[in-house]
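Q: Let me see the structure of the following:
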Amino acid sequence: MLLLRPPGVYRPQGDTLLLTETLRRSGMRPGARVLDICTGTGAVALAAALGGASVTAVDVSTRAVLAARLNARLRRLPVKAVRGDLLRPVAGQLFDVIVSNPPYVPGRSAPPRHGAARAWEAGDDGRALLDRICEQAPRHLAEDGMLLVVQSALSGVAPTLAALRGQGLKASVVARRTEPFGPVMRGRAAELEARGLIAPGQRSEELVVIRADRVESRR
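A: Down below sits the predicted model:
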């Protein structure tokens, strides 16, 4: 769908599409309570709302929140967009589905606190946001709830799976796709090669969607 995107807000790309496709195949029931973390333009939140969900969308960027609100309003979809840091704005709330397309690009320092780069910079190993989501999101999953998070394999799939399983969730990779590097990764390719994160000449990355389910024991 065509979305309004102010300057500085993350443009929906291949990772957004992969996450949206996976959500549509996930078996999400109509009426589900959905939380979209790092919503950007609200693309995934809108897809959930089109599937009949009641959606809360969160982003640290004021421009992103305004974009998500406007895109939802133009389509008359039930999306509540709020500004805040990851799950802090929804403290104490439970959701049937949590989705996230967080920043995951490996960088050279801590993620910036301001500017457009917040949408992709994720610290030295690309896990600054991923690790926090793995820690915090399980506490917000309702009984039989699921988490869907998209990331690059360059940021470490095994650590994400281990962290979610360590929280008692059943986690696995449910979707994969190889995508050519975007402008940020192309500009950083030489550095990534020097660090051994990509092979010489590599200009693509594998994107994965990890699904984690809260499976309650039944008597």
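
Q: For the rest of this, base every contact and every neighbour count on C-alpha atoms.
A: Fine.

Q: Distance check, the residue positioned nearest the centre of the chain against Arg195.
A: Central residue of the chain (C-alpha atoms, centre = their mean): Asn101, 1.7 Å from the mean position. Shown here: Asn101 relative to Arg195, a distance of 25 Å by C-alpha to C-alpha, to the nearest Å.

Q: For the comparison step, fold the sequence that follows:
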Amino acid sequence: MIGYWEGVNTFLAPGVYRPQEDTSLLAAALSDEPLPPDASVLDVGTGSGALALEAARRGTRVTAVDVSRRAVWTARINARLSRLPVRIRRGDLFEPVRGQRFDLILANPPYVPAPNGGLPPRGRARAWDAGRDGRLLVDRICREAPGLLRPGGVLLMVHSALSDPERTVARLREAGLKAAVTRRSRIPFGPVLSARADWLRERGLLGPAEESEELVVVRAELPV
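A: Predicted coordinates for the structure are as follows:
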């Protein structure tokens, strides 16, 4: 299937996360970063490769990683269609790039709180389910990303306000980075959150009449 995102034709295999509002919000944050043409960029959890391709269009050296075979296949096809050099690897989060350092890390991890938080997500749900607090991978990124940044390097991560951005900022600061929420956007509930709205209200994460979700971008920089 060929999809359309930000004016670019892209291939999307069944079960691969479709670029949505969170992708656009992170792409806008990426556009604000003053990257030199030879900067080294990592897109972790690349999905269709949309963000990796945005970075590659700026002449940067891009590595993209995803745990899903279908996502890796999709991202490789999109890189070929776009005629952009992106190095794409399959693996669990940062495992394929251990020992490397990057000027910029992009992360759009799963972040939706899930009622079956004690069980690992399966199938398509791996693209959004993230434990009962929505931080199954967010916390791992907070722990592991600082060790992959060069001095002056930046992490840009998007996730929902339902998964506690203040905690994200605090953990990144504890790791020695300068961190803050730099972008916010409120969007209507999609199918997943609509189906979980009552459960989220029971947990006190949503108000009685709340029918929209706030997305945030957290920017964290490793001091020089």
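
Q: what do we get in the second structure for the residue nearest to the centre of the first structure?
A: If you follow Asn101 of the first structure across to the second structure using TM-score structural alignment, you land on Asn108.

Q: so that match makes contact with Val158?
A: Yes: between Asn108 of the second structure and Val158 there is a contact under C-alpha atoms under 8 Å: 5.3 Å.

Q: Determine the residues that are contacts of both of those two.
A: 22, 26 (C-alpha atoms under 8 Å, 6 or more residues apart in numbering).

Q: now the strands: where do they sit in the first structure?
A: When assigned using DSSP state E, the strands of the first structure occupy the ranges 33-37, 54-59, 79-83, 95-100, 141-152, 170-180, 204-213.

Q: Columns mean neighbour count and distance to Arg188 of the first structure on top of those strands, output as a markdown table?
A: Shown next, in a markdown table, are the strands of the first structure (neighbours: other C-alpha atoms under 10 Å; distance: least, C-alpha to C-alpha, whole Å):
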| stretch | mean neighbour count | distance to Arg188 of the first structure |
| --- | --- | --- |
| strand 33-37 | 27 | 26 |
| strand 54-59 | 26 | 25 |
| strand 79-83 | 21 | 30 |
| strand 95-100 | 25 | 24 |
| strand 141-152 | 22 | 15 |
| strand 170-180 | 16 | 13 |
| strand 204-213 | 21 | 12 |
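
Q: Reformat those strands as TSV; add distance to Arg186 of the first structure.
A: Listed next are those as TSV, based on distance: least, C-alpha to C-alpha, whole Å:
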stretch	distance to Arg186 of the first structure
strand 33-37	26
strand 54-59	26
strand 79-83	30
strand 95-100	24
strand 141-152	14
strand 170-180	9
strand 204-213	9
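
Q: among these, which is nearest Ala128 of the first structure?
A: strand 141-152 (12.1 Å; C-alpha to C-alpha).

Q: List the contacts of the equivalent of Phe11 of the second structure over in the first structure.
A: Counting by TM-score structural alignment, Phe11 of the second structure corresponds to Leu4 in the first structure. Contact analysis of Leu4 of the first structure by C-alpha under 8 Å, 6+ apart lists 41, 67, 70-71.

Q: on that earlier part again, which ones are touching the match of Asn101 of the first structure?
A: 22-23, 26, 44-46, 157-159.

Q: which one of these is nearest Arg124 of the second structure?
A: Of the contacts of Asn108 of the second structure, the one sitting nearest to Arg124 of the second structure (C-alpha to C-alpha) turns out to be Gly45, at 13.5 Å.

Q: Thanks again, I'm all set now.
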